[in-house]
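A.B. asks: got a sequence here, can you build the structure:
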Amino acid sequence: MARYIGSKCKQCRREGKKLFLKGERCFSAACSVEKRPYAPGQHGQAKKKLSEYGLQLREKQKAKRIYGVLEGKFRTYFEEADRKQGITGENLLRLLELRLDNVCYRIGLGRSRTEARQVVRHNLITVNGKRVNIPSYQVKVGDVIEVKEDAKSFERFKLTAEVTGSRIVPEWLEGDIENLRGTVKALPTREQIDTDIAETLIVELYSK
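C.D. replies: All right, here's what the predicted structure looks like:
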């Protein structure tokens, strides 16, 4: 499966702001976005005023990078969101939030979404007692997400819990980091999704 393996700091610099792709480590004062607040590359320091299309494109790219989704899958999410009842942009964010790797990140089973995705891919997560190793798996209300029993003693989870134990879990989830478990209490509303994304720009881009 294709995935981005380049520098995460370059992704943040390209968008001009912290995307917290490294989780808690992004709170470090040594962030490259603060040191070099311009896009990477030869012409990164050239000041350019973005067109309307440019703003829409950058917002889509930012959302893809935050959630770690490639173009094909992201468009599939948009098409599904557009078919659903309700506001397309909010539907899109809800689909992204309900990804298994994102939920694992939200409840503290990974210090970053990348680490949470790795945990899922390594067959360390169960949903309702059944092992699931697909990061894009869509969780549902009532699902119980948990580190499998024989992996709970792994040193990686002890270290992760020390870092993420103080993380605020969204209201639509119930986190139990002590037992490496979480429950989906409800579908997330737009107000409960704290990701800095202007979803209306993404809808406008795909609606052209």
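A.B. asks: all contacts plus neighbour counts: C-alpha atoms, from now on.
C.D. replies: Noted.
A.B. asks: which elements pack onto the top helix by length along the chain?
C.D. replies: In the chain, taking DSSP state H as the definition, the longest helix is helix 52-67. With contacts taken as 3 or more CA pairs under 8 Å, 6 or more residues apart in numbering; DSSP states H and E, helix 52-67 sits against helix 8-15, helix 199-206.
A.B. asks: looking at the chain, which residue lies furthest from center?
C.D. replies: Most distant from the centre of the chain: residue 46, at 29.7 Å, with distances by CA atoms, centre = their mean.
A.B. asks: assign that residue to helix, strand or coil.
C.D. replies: State at residue 46, reduced to three classes by DSSP: H, G, I helix; E, B strand; the rest coil: coil.
A.B. asks: same thing with residue 146?
C.D. replies: Relying on three-state DSSP, one would call residue 146 strand.
A.B. asks: which non-adjacent residue is nearest it?
C.D. replies: residue 181 (4.2 Å; CA to CA, 6 or more residues apart in numbering).
A.B. asks: nearest the middle, which residue of the protein would you pick?
C.D. replies: With distances taken as CA atoms, centre = their mean, residue 67 lies nearest the centre of the chain, 3.1 Å away.
A.B. asks: follow-up on the earlier one: okay, the helices and strands packed on helix 52-67 in JSON lines with distance to residue 77 and mean neighbour count next?
C.D. replies: Below are those laid out as JSON lines (distance: least, CA to CA, whole Å; neighbours: other CA atoms under 10 Å):
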{"stretch": "helix 8-15", "distance to residue 77": "21", "mean neighbour count": "20"}
{"stretch": "helix 199-206", "distance to residue 77": "12", "mean neighbour count": "17"}
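A.B. asks: so which of those helices comes closest to residue 169?
C.D. replies: Residue 169 sits nearest to helix 199-206 of all those, at 22.1 Å, using CA to CA.
A.B. asks: residue 95 contacts residue 77, doesn't it?
C.D. replies: Yes - the criterion here is CA atoms under 8 Å, and residue 95 meets it with residue 77 at 6.9 Å.
A.B. asks: helices of this protein, start to end?
C.D. replies: Under DSSP H, the chain gives helices at 8-15, 32-35, 52-67, 71-83, 88-97, 100-106, 113-121, 155-164, 199-206.
A.B. asks: please give the structure of this sequence too, so both can be compared:
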Amino acid sequence: MSRYRGPRLRVTRRLGDLPGLTRKSARKAYPPGQHGQARKKKSEYALRLEEKQKLRYNYGLTERQLRNYVQKARRKTGSTGQVLLQLMEMRLDNTVFRLGLAPTIPAARQLVNHGHITINGKVLDIASYQVRTGDEIGVRDRDASRKLVEENLQYPGLSNIPAHLDFNKNKLVCKVTGVIDREWVALQINELMVVEYYSRLV
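C.D. replies: All right, here's what the predicted structure looks like:
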């Protein structure tokens, strides 16, 4: 299954605000489709599926990638839901987005894939790279890269930078000082429902 490339506002109308997917807001407050305005009581499965879809679309993952992340979170100590969110947030593309270097996570992924971002002084074009404590994220020392990032910094997707990222805007360098806390996760989601959804499948 490939990554979703369809209309993003359609997804936000269905699932609610997804800060990583788009900065636009839907004009219509009800879900898309012929029966969008007909409110129906959702089953327990539908609620869990909706929370899973929020996570998947916000971070731009395929179904297989998300399932692998859930399995990885289960193997680690601590609350599976919180560990899962930490794995999502510590991806390189999401970290670039949270620094304001790109307006959305898809834009941040493109920035990484095109070789504009460095990790510890080396160009890294793998968007799923897990950022670790002590890593130094920077912008490639090229005029094109710096100009692109400086333009994005004027209109960041999210205004607040998480506490675990020590960002120097003048030098365009960020030091990762730890792992993100749950309170800094911008996506409004019930991660326990995502874990429950996969408990029957994984």
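A.B. asks: from residue 159 of structure 1, how far off is the residue nearest to the centre of structure 1?
C.D. replies: According to CA to CA, to the nearest Å, residue 67 of structure 1 stands 23 Å off from residue 159 of structure 1.
A.B. asks: residue 177 of structure 1: neighbour count?
C.D. replies: Using other CA atoms under 10 Å, residue 177 of structure 1 has 21 other residues around it.
A.B. asks: that one maps to what in structure 2?
C.D. replies: Taking TM-score structural alignment, the alignment pairs residue 177 of structure 1 with residue 169 from structure 2.
A.B. asks: what's the residue nearest to the centre of structure 1 aligned with over in structure 2?
C.D. replies: By TM-score structural alignment, residue 67 of structure 1 lines up with residue 59.
A.B. asks: cool, and residue 202 of structure 1?
C.D. replies: So, by TM-score structural alignment, residue 202 of structure 1 is matched to residue 194.
A.B. asks: I figured that match was touching residue 46, is that so?
C.D. replies: No - contact criterion CA under 8 Å: residue 194 of structure 2 and residue 46 do not qualify, at 11.3 Å.
A.B. asks: against residue 30 of structure 2, how distant is the aligned partner of the residue farthest from the centre of structure 1 in structure 2?
C.D. replies: Alignment note: residue 46 of structure 1 maps to residue 38 in structure 2; criterion TM-score structural alignment. Going from residue 38 of structure 2 to residue 30 of structure 2 by CA to CA gives 9 Å.
A.B. asks: for residue 48 of structure 2, same thing?
C.D. replies: Counting by CA to CA - residue 48 of structure 2 and residue 30 of structure 2 are separated by 19 Å.
A.B. asks: which one's more surrounded, the two?
C.D. replies: Using other CA under 10 Å as the criterion, residue 48 of structure 2 and residue 30 rank with residue 48 on top: 21 against 16.
A.B. asks: show me what contacts that one?
C.D. replies: Counting by CA atoms under 8 Å, 6 or more residues apart in numbering, residue 48 of structure 2 touches 193-194, 196-197.
A.B. asks: what lines up with it in structure 1?
C.D. replies: Checking TM-score structural alignment: residue 48 of structure 2 goes with residue 56.
A.B. asks: pull the residues that contact stretch 164-173 of structure 1.
C.D. replies: Residues contacting stretch 164-173 of structure 1 (CA under 8 Å, 6+ apart): 24, 106-111, 175, 177, 182-188, 192-193.
A.B. asks: about what we covered before: could the helices and strands packed on helix 52-67 of structure 1 go into JSON lines alongside distance to residue 42 of structure 1?
C.D. replies: What follows is the helices and strands packed on helix 52-67 of structure 1, written out as JSON lines (distance: least, CA to CA, whole Å):
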{"stretch": "helix 8-15", "distance to residue 42 of structure 1": "12"}
{"stretch": "helix 199-206", "distance to residue 42 of structure 1": "27"}
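A.B. asks: related to what we said a few turns ago, mind checking how far the match of residue 202 of structure 1 is from residue 19 of structure 2?
C.D. replies: Residue 194 of structure 2 is 18 Å from residue 19 of structure 2, by CA to CA.
A.B. asks: ok, residue 140 of structure 1 touching residue 184?
C.D. replies: Yes - Residue 140 of structure 1 is in contact with residue 184 according to CA under 8 Å; the separation is 6.8 Å.
A.B. asks: re earlier: could you give me the buried positions within the longest helix of structure 1?
C.D. replies: 56-67 (16 or more other CA atoms under 10 Å).
A.B. asks: next one: stretch 170-189 of structure 2
C.D. replies: Here stretch 170-189 of structure 2 shows 172-176, 178-180, 189 as buried, counting by 16+ other CA under 10 Å.
A.B. asks: what's the span of it, first residue to last?
C.D. replies: End to end - CA to CA - stretch 170-189 of structure 2 spans 34 Å.
A.B. asks: next: stretch 19-34 of structure 2.
C.D. replies: End-to-end distance for stretch 19-34 of structure 2, by CA to CA: 26 Å.
A.B. asks: what lies in contact with it?
C.D. replies: By CA under 8 Å, 6+ apart, stretch 19-34 of structure 2 touches 8-10, 12-15, 17, 36-37, 57-60, 94, 97, 103-106, 157-158, 186-187.
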